[in-house]
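Participant: Quick one, fold the following:
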Amino acid sequence: MNVQEMTVLYVEDEAITRMYFARMLSKRVKEVVLAKDGQDGLDKVNESAPDIIITDINMPVMDGREMVRRLREKGCETPIIALTAYEYTKDELRVDDVIRKPVNLERLMSSISSLYAS
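Facilitator: Just a heads-up that it's a prediction; the model follows:
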C-alpha cells in the first residue's frame, strides 16, 4: 500500500500537538482520524478501520499502553507506532515501532513507510 492511500489513526491528548500532526500527516496520507485518549482511540479503531495507529503513551482516561494491550488482546494486527518521551522497547509496549518525543516528522514518515515495505 502506498502511504498516500493510508488512513491513519492519531491518538494524542494534547490538543495543540494533535492538531499540528493532523495537519502535517494530512498532507502525506489519505485520511487522518483523531482521538483524544485511549478510549476514544479504541472507539475510532472500530469506526474507521485504520491502516496504521500512531499513539501517545502517557494520556489521561486510558493511556496508550492500555489501549494497545486491549487492541492486541482482541487480535488487532494493525501496525502501531508509539510516541513517548520515556525509554520503552517495542516488546514492552507490544507495538511495531517506538519514536521518542519530540517527534521528528520525517522520522515518523520513515517509520510508516518501512512498516508497509516489509
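
Participant: can we go C-alpha only for contacts and neighbour counts from here?
Facilitator: OK.

Participant: Tell me the first helix or strand C-terminal of the strand or helix carrying residue 23.
Facilitator: In this structure, residue 23 sits in helix 15-26 according to DSSP states H and E. Counting by DSSP H and E, the next helix or strand C-terminal to helix 15-26 is strand 31-35.

Participant: returning to what we had before: quick one: buried residues of the helix holding residue 23?
Facilitator: With burial defined by 16 or more other C-alpha atoms under 10 Å, the residues of helix 15-26 counted as buried are 18, 21-22, 25.

Participant: Please name the residues that touch residue 70.
Facilitator: By C-alpha atoms under 8 Å, 6 or more residues apart in numbering, no residues touch residue 70.

Participant: so which helix or strand takes in it?
Facilitator: In this structure, residue 70 sits in helix 64-73 according to DSSP H and E.

Participant: Next secondary structure after that helix?
Facilitator: The helix or strand immediately downstream of helix 64-73 is strand 80-84, counting by DSSP H and E.

Participant: To check against the first, give me the structure of this:
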Amino acid sequence: MRQCINMRSLSDVALVLQNATELSYCSIWNCEEIECVIDLVSLSSLCSHVLKLQMLVLGRLPKLCELVSVEGTPMPLRIFSSLKYFHITRCSGIRKLFPVELLQGFQIWR
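Facilitator: Alright, predicted model coming up:
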C-alpha cells in the first residue's frame, strides 16, 4: 500500500483483504494518516490473514505511533508468530513497537 488517504490501520481495508486466501507480505509506505498497523478492536476479519504474515515493511509513516493498538482488547499472543522479516524506516512518531504480550509469541533465532 502506498500513499493511502484516510487510512489509519489495516483494519480500514479489511473488506478488500477479506477475500484474500493468504497474506504473507505487507508493505505500507507514505500513508500519512496511519497511526497503527493493526487495530485489535476491529481486527476480527483480518485475524487469520495477520496470523500468516511473514514479511512486514513499513516506511515514511509520520503518524505511526504503535504497531498494534490494543485499547483494552485481549491481545492474541500469536498475532505475529509467523513473522520472519520486519523492516521499519522513517517512522519518527513510533512510541511502542511491540507490546510485551506480543513478544511472548515470537520465535527467537540463534
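
Participant: Give me the TM-score for this pair.
Facilitator: Between these two chains, after superposing, the TM-score reads 0.34 (TM-score structural alignment, normalised by the length of structure 2); 65 aligned residues with a C-alpha RMSD of 4.2 Å.

Participant: ok, of the buried residues of helix 15-26 of structure 1, which one's closest to residue 7 of structure 1?
Facilitator: The closest of those to residue 7 of structure 1 turns out to be residue 25 (C-alpha to C-alpha; 10.1 Å).

Participant: Identify the residues contacting that closest one.
Facilitator: For residue 25 of structure 1, the contacting residues are residue 32, by C-alpha under 8 Å, 6+ apart.

Participant: Let me know the distance separating it from residue 72 of structure 1.
Facilitator: Note on residue 25 of structure 1: its distance to residue 72 of structure 1, by C-alpha to C-alpha, to the nearest Å, is 25 Å.

Participant: circling back to that earlier point, next, format the buried residues of helix 15-26 of structure 1 as JSON lines and append distance to residue 43 of structure 1.
Facilitator: As requested, the buried residues of helix 15-26 of structure 1 are arranged in JSON lines below (distance: C-alpha to C-alpha, whole Å):
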{"residue": "18", "distance to residue 43 of structure 1": "17"}
{"residue": "21", "distance to residue 43 of structure 1": "20"}
{"residue": "22", "distance to residue 43 of structure 1": "18"}
{"residue": "25", "distance to residue 43 of structure 1": "21"}
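
Participant: which ones are touching residue 58 of structure 2?
Facilitator: 27-29, 87-89, 91.

Participant: Swap in 7 Å and give it another go.
Facilitator: If you count contacts by C-alpha atoms under 7 Å, 6 or more residues apart in numbering, residue 58 of structure 2 has them with 27-29, 87-89.

Participant: Just the ones of those residues in strands?
Facilitator: Mapping the contacts of residue 58 of structure 2 onto strands (DSSP state E) picks out 27-29, 87-89.

Participant: of all the residues you listed, which comes closest to residue 50 of structure 2?
Facilitator: Using C-alpha to C-alpha, residue 27 comes nearest to residue 50 of structure 2 of these, at 12.8 Å.
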